[in-house]
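Participant: just a sequence and a predicted model for now, questions to come.
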Amino acid sequence: MRMRSATEDDRAMARALANMRYAACTSDDLDFLRSRVVNSSPHAPKLNDVRFRDVSIITAWNAEKDVFNELGCQRFAHDTNQELVSFYSCDVLAPADSPSNKKKRRRPKKKGNKSTYGIPERTQASIWAALPCFTGHVAGRLDLCKGMPVMIRSNIATELCMTKGQEAVVYDWVASQGDQKQRILDVLFVKLVNPPKTIKIDGLEENVVPLSKQMERVECLLRNDSTIVVERHQVPVLLNFAMTDYAAQGKTRPNNVVNLTHSKTHQAYYTALSRSSSAEGTAIVSSFTPSKITSGLDVQLKREFRNLELLNEITRLRYESVLPDEVLGDTRNSIIKSYLDWRGKGYEMPGLHSALRWAETESASDEFEVPFGRQKWQFASKEGAVAEPGTVAGVKRRQSNGVADGRSAKVSRPAIGETVVTTALRTPAPLGYEWDDQNWSCPYDSLFTILRAVWVGDPARWTPYFKSISPVATELASHWAAHLQGSMAWAETRDAARKSLHEQNPAAFPVGMKPASVSELASAVLTRAPLATRERKCVSCGDMSHRTLALSQCNTLYTTNLLRGRSREMFNTSDWLTEILKGTARAVRCTKCKSQTSPVVHTHCIPDLLCLDRQSAPLVISPHLTYDGCTMLLRGIVYWGENHFTCRVVDATGMVHRHDGIVDGDRCVQETSLDRVDPITLGSVPSSGTGERQAVLLLYEKTNRGTL
């Protein structure tokens, strides 16, 4: 609050705001706030007063804001004896996100007046009628007249004060006719209200600036709860008879009308009311809930406010050169603890708000024993789990002999066995399949969840590839496309492919409460097409042995020959692939002359998808495989244990998600990013019981990003 006067009411409001900041308002504060509620009392503020007539109402909900704006524009037109002019957006169905579609964006031919670039007339009318809060705050219809208050919704030109949140009034416009004969805005001229500086553009009055229409990709929510994504061309403004408390931040308003009905916390109350520059200019629409501003702070927020006040005091004393040298520290908590130790027990900081003072049962210095930023932490996985003292829960010590992919790492990576609690933004999780308890489905759930995450990342690439490898893969790609179009239920995409597999091989793929092998399933979906073959040539007699399979698309890991006669060093899947394809495995003797033979490997191709069966050789799982300039990225792992299959999925952004059809249903739970994973921890995953499930199947995708 920036007060411009000092009446008794202004001082009462300043006290109320100071207490409201800490949710510690007194009965006097509540009495004052009630005096600013709009009602029929002679001394209460009235919304029909001239000073409040066209003031934007601060409210909590976007839907409320949009309704206030609708009512406000009708009243404004009536008050000024003008007619509202409706301007509509130009909407085009947004193309798919694939690169090929982005390069070939063409408008479909119009057929009469049945659609606007593919949008049916009825749907288009529904989109135009939707409130801006349902269309990404880009208006489908703007009802305007001259002098009407508006707010700019985009950072167009900061040097001309045309920024998001800048208030203005309509000055004039240039309009034209759209493809459906609707009126559209080409340019809207607005006059800025209280800009930071005076703006003068040649040919226009002071503070008058032009706003042209922009294209925004908008997800529109329709009345039936379905969504449609369009490319909307519209001038980036909204009516300004109301704004949210979020948009009001940073503004100082001589006349401040607020609606606190749906404000959730004392911070929201404070944000809205502290915009006022005077008590007389404050009006509260309807009533408010006193408990939200009188119940006090929670412990952590109280501590944060108190720490900030202590840091201010320390900074002031240091600036004034009165802080002794013994008060020092390299972190926030350590320097505060040093300061409190210097002040002594029972220190009360002058000017500290009563709501922030330590209780009699609290010790001022105890909360600062651990330096800020160095607290012990652990992954949040199971309720009641406690990390061992001095360790980070869930992180396993790296093997001393190392792993090729992790040797250069200089920092410890968190294990992904458990969920990391973080405030970081999350990427959308892939879809998973819910377990069918009548027809046991866990092998299908696990493998199909991984394959679908691969396919959905680039359907234009993977659909032809799936068609080339097997009939089952072809069917899966077709079902997933149908699901995206809304013509097939999610569970049916799995069940239909499973039915086809059962018809082909009832013994391997039974129905009912019978188990199936995920290795057999992978072989049926991905096939065992030969990718590399091996021959052995005798260095003495030149005899060539029969050609044998060295690598297939769905391959089983065997390491007996690789490790025979060698130390039991830690191998990983990257080492294994190099040994197989380069033919560097230990040679065997010729069957004729008993001389050494030299292995010769013929590599036919590296597939777009490579599946490795890990059951026979528990090698460390490499996040990336590299051979002859080709890089393959880990996209999924299937785990087995306690008679149940689960999986981990790596999405296109590199985020790792876990999925258990019994526990998680059709959700995949995000864990961490692949580049932060210790490869050793990928080999197992905690089960719902007391043991672990072991990785049995790995899926890698060939990328064009080079060596990682």
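Facilitator: Cool, got the structure.
Participant: all contacts plus neighbour counts: C-alpha atoms, from now on.
Facilitator: Noted.
Participant: list the buried residues in the helix or strand harbouring residue 19.
Facilitator: Take DSSP states H and E as the rule and residue 19 turns out to sit in helix 8-20. Buried residues in helix 8-20, counted by 16 or more other Cα atoms under 10 Å: 10, 12, 13, 14, 16, 17, 18, 19, 20.
Participant: export these to TSV and tack on distance to residue 453?
Facilitator: Shown next, in TSV, are these (distance: Cα to Cα, whole Å):
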residue	distance to residue 453
10	60
12	59
13	56
14	56
16	54
17	51
18	52
19	52
20	49
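Participant: looking at those, which is nearest residue 666?
Facilitator: The closest of these to residue 666 turns out to be residue 20 (Cα to Cα; 44.0 Å).
Participant: I'd say the closest one and residue 271 touch.
Facilitator: No: look at residue 20 against residue 271 with Cα atoms under 8 Å: they stay out of range, at 10.0 Å.
Participant: what is in contact with these two at once?
Facilitator: Residues touching both residue 20 and residue 271 by Cα atoms under 8 Å, 6 or more residues apart in numbering: none at all.
Participant: next, residue 599: secondary structure please.
Facilitator: When classified by DSSP: H, G, I helix; E, B strand; the rest coil, residue 599 comes out as strand.
Participant: show me what contacts it?
Facilitator: Contacts of residue 599 by Cα under 8 Å, 6+ apart are 534, 535, 536, 537, 583, 584, 585, 587.
Participant: what about the last one, how many neighbours?
Facilitator: I take that to be residue 587. Here the number of neighbours of residue 587 (other Cα atoms under 10 Å) works out to 16.
Participant: next up, a second structure to put side by side with the first:
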Amino acid sequence: MAIVSTLKRKAEEDLNSEEPKSKKIRASFGPTPEIPVGILWDSVNYSCSYDSLFTILCEIWIYNPKSWTKTFYSFGNQGKILSEGYKKVIRGLETLENVRNDVHESLKQENSDLFPYGQTGTDIRDLISYIFTSHHNISLGYRRLTCNICDFFQDLDNPPERVMSILDGTYKSINEWLQQWLMEPSICDCGSPMATSRIYDQPPSLLVFSLNTSRVSISKTIRIKGSNGKFTVLPLRGIIYSGGFHFTSRIITPGKEVWYHDGMVTRRNCIKKGHLTDFTGDSLKICIEKNSSGELVERQAVVAIYSKK
């Protein structure tokens, strides 16, 4: 009890602190502050997409609850439910499973076709798109077509967002694809090279990639150029895998430890798999782990999440 009380007191201090510490200390949900906490799979309402995403987001949020609560609020109603729910879990007033269920219920009320109950399940791509994209009417930046030779420019629709879909497998890595996406080359009517620039007004705190090709490797960091011309580096914080009608995840801590979670098999536990330096960009694309029957199953990466520390 003394350990739990100490952790709860640490969490309260972190929630009320105005300035983040120079070295982040995890405010744990349990008596082991160095180990991420997973979410138990719901066998009635297949929940693996929610379990995978919300376990990663929980591990991101918990290192700086005050700052991330503000960010989660910008995601709309579901982000607010998540952050307020995480606060209750830290204080011992709620479980992560109930928080997940509250978000699922909110999503179902808004779109029962995409987020049903029962064994139909929810596609992870629908989940990340709905939670993170701009249907909340928050502009993150602008998209501009520019030619420096004839001084032509035009602002375009579809500004940059938090979720990007990678369809083209000609690029070696997520970061290589991102750099091309941020400054996409083309040819002006005057015959000169021009580019479509996607510029974030503020350095994004979190970016999510939907991977629709297995050929692009998982970058360990990504770089984003802001409107001030400076680059922001975001480290990899989570990967979601798909295979066998099931989603699982790897969680990467600020210290670059890699943990594995499967709400059906590992339940609330996360299993340490090593350090990020033990993995290559290609090996991160594949996750081979035992399923509930004890058989090894190979799953492909379908989502990669990057965030500030």
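Facilitator: Received it, and whenever you're ready, just let me know what you need. Because the structure is predicted, anything quoted here is derived from the model rather than measured.
Participant: from start to finish, how long is stretch 87-96 of the first structure in a straight line?
Facilitator: 28 Å (Cα to Cα, to the nearest Å).
Participant: residues of that stretch that come out buried?
Facilitator: Buried residues in stretch 87-96 of the first structure, defined by neighbour count with 16+ other Cα under 10 Å: 87, 88, 89, 90, 91, 92, 93, 94.
Participant: setting aside sequence neighbours, what's the nearest residue to the fifth one?
Facilitator: In space, residue 91 of the first structure comes closest to residue 232 once its chain neighbours are excluded; the distance is 4.6 Å by Cα to Cα, 6 or more residues apart in numbering.
Participant: for the last one, same thing?
Facilitator: Here the nearest residue to residue 94 of the first structure in space, its sequence neighbours aside, is residue 230; by Cα to Cα, 6+ apart that works out to 4.6 Å.
Participant: pull up the aligned stretch in the second structure for whichever strand or helix holds residue 271 of the first structure.
Facilitator: Using DSSP H and E, residue 271 of the first structure falls within helix 266-273. Under the alignment (TM-score structural alignment), helix 266-273 of the first structure falls on nothing in the second structure.
Participant: so the helix or strand following that helix matches what in the second structure?
Facilitator: Sequence order places strand 282-285 as the next helix or strand after helix 266-273 of the first structure, per DSSP H and E. Using TM-score structural alignment, none of the residues of the second structure align to strand 282-285 of the first structure.
Participant: next one: stretch 32-42 of the first structure
Facilitator: Aligned using TM-score structural alignment, stretch 32-42 of the first structure spans no residues in the second structure.
Participant: run a quick neighbour tally on the equivalent of residue 43 of the second structure over in the first structure.
Facilitator: Aligned by TM-score structural alignment, residue 43 of the second structure pairs with residue 437 of the first structure. Counted by other Cα under 10 Å, the residues lying close to residue 437 of the first structure total 11.
Participant: contacts only, for residue 437 of the first structure.
Facilitator: By Cα under 8 Å, 6+ apart, the contact set of residue 437 of the first structure is residue 513.
Participant: the helix holding residue 19 of the first structure vs helix 266-273, what angle?
Facilitator: Angle, helix 8-20 of the first structure to helix 266-273, by axes from the mean of the first three to the mean of the last three Cα atoms, to 10 degrees: 150 degrees.
Participant: just list the residues touching the equivalent of residue 239 of the second structure over in the first structure, thanks.
Facilitator: Using TM-score structural alignment, the partner of residue 239 of the second structure in the first structure is residue 637. Going by Cα under 8 Å, 6+ apart, residue 637 of the first structure touches 450, 647, 648, 649, 695, 696, 697, 698, 699.
Participant: average distance between the helix or strand hosting residue 637 of the first structure and the second structure?
Facilitator: Using DSSP H and E, the element containing residue 637 of the first structure is strand 630-641. Here strand 630-641 of the first structure, set against the second structure after superposition, deviates by a mean of 0.8 Å using mean Cα distance after the TM-score superposition for the first structure.
Participant: doesn't residue 218 make contact with the residue nearest to residue 91 of the first structure?
Facilitator: Yes: contact criterion Cα under 8 Å: residue 232 of the first structure and residue 218 qualify, at 6.5 Å.
Participant: thank you, goodbye.
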